[in-house]
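Student: What shape does this take:
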Amino acid sequence: MDAEKTDRLHRQGPAMLRGKAIPRTTTDERLLDTRGPSDWLHADPWRVLRIQAEFVEGFGLLAELGKAVSVFGSARTDPASEEYALGVEIGARLAKAGYAVVTGGGPGIMEAGNRGAAENGGVSVGLGIELPFEQRMNDHVEVGLEFRYFFVRKTMFVKYSQAFVVLPGGFGTLDELFEAVTLVQTKKITRFPIVLVGTAFWGGLLAWIKDSMLVSGKISPQDLDLIHLTDDPEDVVRVIVAAHEEEARRLEEEAAVRASSDEAGT
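Tutor: Below you'll find the predicted structure:
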């Protein structure tokens, strides 16, 4: 038997599988695939319970996380690269500022963010995902959870983070970025900072957004203010802290207005 196949490790939610026990498709793929016989009519109600269980596990594990920032970026980033070092420094600065660092739990930039937090006394969180190819949780994750469904995992990123930091990455990174921007733009979530790190990498995308989407009226001018672009790790933390301080002041002012209104009405 092929040694590579026998040594391969596959995670499926909380389960660990090896060898011939590894399924050929992922849980997400089976949920979204409409091909095949009509037995999905009987299977889908049971899937709802599994989805519910993932939400319960995530809510239970992260409910007391406190202030947190999600750090996204490519799993393919070389640990010897400048981008990886930048991820470590950002994770470290966030930890020193009192934020837990939440990543996808894998290698590359995710590992860098977790490493920076763990090595500097911060809380290092990894939210992994079942994939057809194995991507194990990196060694710097202190609080970890593996998900079967992408949409459950995304909910955890959004619900328990007060900011997103996005380093260079691929399709998965873009997916997380634009979901966050859309949720903030449509006011589905409280506005919080979204920081892109890497002007050379992200500059072309932002120029296209401005020159194509904005010019053609697909977005509003103020939508461009939802994203901050920088190369400086110190600036990343400054933007996040400043945004949260401003939000705290706004909430205090609103509370004072309500209190004054209540007193006037009595």
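Student: all contacts plus neighbour counts: C-alpha atoms, from now on.
Tutor: Will do.
Student: which SS class is Val195?
Tutor: When classified by DSSP: H, G, I helix; E, B strand; the rest coil, Val195 comes out as strand.
Student: need the contact list for it.
Tutor: Neighbouring residues of Val195 by Cα atoms under 8 Å, 6 or more residues apart in numbering: 163-166, 227-230, 236, 239.
Student: which ones among those residues are found in helices?
Tutor: Here DSSP state H is the test, and the contacts of Val195 give 236, 239 as lying in helices.
Student: Now render the contacts of Val195 as TSV, adding neighbour count and distance to Arg93.
Tutor: Shown next, in TSV, are the contacts of Val195 (neighbours: other Cα atoms under 10 Å; distance: Cα to Cα, whole Å):
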residue	neighbour count	distance to Arg93
Ala163	26	14
Phe164	26	14
Val165	25	12
Val166	24	15
Ile227	15	20
His228	15	17
Leu229	17	17
Thr230	17	15
Val236	23	9
Val239	17	12
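Student: and the contacts of Val195, which two are the farthest apart?
Tutor: Ala163 and Thr230 (14.8 Å; Cα to Cα).
Student: For Leu177, see how far away Leu205 is.
Tutor: 12 Å (Cα to Cα, to the nearest Å).
Student: oh, I was asking about Arg250
Tutor: From Arg250 across to Leu177, the span is 26 Å (Cα to Cα).
Student: Quick check on these two: which one has the bigger neighbour count.
Tutor: Neighbour count, other Cα atoms under 10 Å: between Arg250 and Leu177, Leu177 has more, with 20 against 12.
Student: And what about that one, helix, strand or coil?
Tutor: helix.
Student: so what's it up against?
Tutor: 164, 166.
Student: what does Glu119 give?
Tutor: By Cα under 8 Å, 6+ apart, the residues touching Glu119 are Ala92.
Student: Go again with 10 Å.
Tutor: Shown in contact with Glu119 (Cα atoms under 10 Å, 6 or more residues apart in numbering): 88, 91-92, 95, 140.
Student: For stretch 66-76, which residues meet the burial criterion?
Tutor: Within stretch 66-76, the residues that count as buried by 16 or more other Cα atoms under 10 Å are 68-75.
Student: Here is a second sequence; please produce its structure as well for comparison:
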Amino acid sequence: MTDSTQHKALQEAIMRGASYRLAQEDLEFLASDDLRPLRLQLELQKPEAALRKLNIHSTIVVFGSARIIPPIEARAQLARVKALAQAQPDDPGIQLELTKVKRRLLYSRYYDEARRFAQMVSSHFQDKEQHDFVIVTGGGPGIMEAANRGAFEMEAHSIGLNITLPHEQAPNPFISPELAFRFHYFALRKMHFLLRARALVAFPGGYGTLDELLEVLNLVQTSKMARIPIVLVGRAFWRRAVHFDFLVEEGMISEADAALITIVENAEEAIAILHDFYQSILP
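Tutor: The predicted structure follows:
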């Protein structure tokens, strides 16, 4: 090997090395612990730039369970399990599954309520130049899908803020493609939920829904954000899931804190709460 050939090989090896990559092209470097502050900044800035580009000034946040399915699916599941139960009436596993799918059907009505709520809001506030009260969800299935779907059916923009999870959660197909974002950090995702929020409407849900709901309540209670309507849909569920009256009775929160929440039963009642709060801005 000649000196020039050897030098060329050494040069090429240098150019292939990690240290020679442009910083923005070095994924290993960008994923390092030292670059965490930069990654946090990027997760703040990327969605913000997209929302500004589309003139999205305000949002309505919709939370709720990823496990709630459309009524048509719930009825189909119930029919299948009922057939199995008739064929094997003594099977305890099938009887347990029958109980589960009956409950699934009971809760499936909230899918329709979330869908109708998003339709009502989106049909009134979308135009080609300025977008207010845009529906924003966690971008996944269940109640999130229902709300994005309602906006989609009105040909309106809606936002999905998905997040990487151990079992990857795919975005639902009804999010506006240019407003479908994926986060690594829960903190930045929560920040984007609330930066433009003009109301929070929470349907029945589990840990994720409770986490987000209680954080918003804490922020409003401590005046870290302005008061907004906080509406819980589903009286029977919410009165058992979180016993706010008990917290008042035990002196853990004040009556004024409890009054931050309004519990309703359907989309129309939720719209009425927003209408009262914003003095005829909503239909």
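Student: Kindly provide the TM-score of these chains.
Tutor: For this chain pair, the superposition-based TM-score is 0.73 by TM-score structural alignment, normalised by the length of structure 1; 204 aligned residues with a Cα RMSD of 1.7 Å.
Student: hang on, the earlier thing: return the subset of the contacts of Val195 of structure 1 lying in strands.
Tutor: Applying DSSP state E to the contacts of Val195 of structure 1, the entries found in strands are 164-166, 227-230.
Student: from those residues, which is closest to Leu131 of structure 1?
Tutor: Closest to Leu131 of structure 1, out of all of those and judged by Cα to Cα, is Val166, at 21.3 Å.
Student: Distance of that closest one relative to Val195 of structure 1?
Tutor: Counting by Cα to Cα, the gap from Val166 of structure 1 to Val195 of structure 1 is 6 Å.
Student: list the contacts for the equivalent of Trp202 of structure 1 over in structure 2?
Tutor: Using TM-score structural alignment, the partner of Trp202 of structure 1 in structure 2 is Trp238. Listed by Cα under 10 Å, 6+ apart, the contact set of Trp238 of structure 2 reads 202-205, 232, 244, 263-264.
Student: what about the most centrally placed residue in structure 1, helix or strand, and which?
Tutor: Closest to where the C-alpha atoms of structure 1 average out (Cα atoms, centre = their mean) is Phe157, at 4.3 Å. Element membership for Phe157 of structure 1 (DSSP states H and E) is helix 150-159.
Student: so where is that helix in structure 2?
Tutor: Counting by TM-score structural alignment, helix 150-159 of structure 1 corresponds to 186-195 in structure 2.
Student: Spit out the contact partners of the counterpart of Ile129 of structure 1 in structure 2.
Tutor: By TM-score structural alignment, Ile129 of structure 1 lines up with Ile163 in structure 2. Under the criterion of Cα under 10 Å, 6+ apart, the neighbours of Ile163 of structure 2 are 138-140, 169-171, 181-186, 189.
Student: what about burial for those, which qualify?
Tutor: Neighbour counting by 16+ other Cα under 10 Å classes 138-140, 171, 181-183, 189 among these as buried.
Student: Determine which two of those are furthest apart.
Tutor: Counting by Cα to Cα, the most remote pair of the buried ones among the contacts of Ile163 of structure 2 is Pro171 and Arg189, 14.6 Å apart.
Student: quick one on the thing from earlier: give me the residues contacting the match of helix 150-159 of structure 1.
Tutor: Stretch 186-195 of structure 2 is contacted by residues 40-45, 47-48, 57-62, 136-138, 159-164, 181-183, 197, 200, 212, 215-216, 225 when judged by Cα under 10 Å, 6+ apart.
Student: a helix runs through Glu253 of structure 1, doesn't it?
Tutor: Yes - checked against three-state DSSP, Glu253 of structure 1 lies within a helix.
Student: Could you measure from it over to Glu263 of structure 1?
Tutor: 15 Å.
Student: Looking at these two, which one has more neighbours?
Tutor: Comparing Glu253 of structure 1 with Glu263 by neighbour count (other Cα under 10 Å), the higher total belongs to Glu253, at 12 against 9.
Student: dump the residue contacts of the more buried one.
Tutor: Contact analysis of Glu253 of structure 1 by Cα under 10 Å, 6+ apart lists 247, 259.
Student: can you count the residues close to whatever residue of structure 2 lines up with Leu61 of structure 1?
Tutor: Leu61 of structure 1 maps onto Ala50 in structure 2, with residues paired by TM-score structural alignment. Residues contacting Ala50 of structure 2 under the criterion other Cα under 10 Å number 15.
Student: can I assume Ala50 of structure 2 is in contact with Ser176?
Tutor: No - between Ala50 of structure 2 and Ser176 there is no contact under Cα atoms under 10 Å: 11.6 Å.
Student: before we move on, back to that, which positions in the helix holding Phe157 of structure 1 come out as buried?
Tutor: So, applying 16+ other Cα under 10 Å, buried residues of helix 150-159 of structure 1: 152-154, 156-158.
Student: Check the mean deviation of that helix from structure 2.
Tutor: Following the fit onto structure 2, the mean deviation recorded for helix 150-159 of structure 1 is 0.3 Å by mean Cα distance after the TM-score superposition for structure 1.
Student: Please name the spatially closest residue to Pro221 of structure 1 (chain neighbours excluded).
Tutor: Closest residue in space to Pro221 of structure 1, ignoring its immediate chain neighbours: Leu214 at 6.7 Å, by Cα to Cα, 6 or more residues apart in numbering.
Student: What of Val81 of structure 2?
Tutor: Leu98 (5.9 Å).
Student: Residues touching the helix or strand in which the one you found is found, excluding its own?
Tutor: Here Leu98 of structure 2 sits within helix 92-107, counting by DSSP H and E. Residues outside helix 92-107 of structure 2 that contact it (Cα under 10 Å, 6+ apart) are 67-82, 84-86, 88-89, 108, 203-204, 234, 237.
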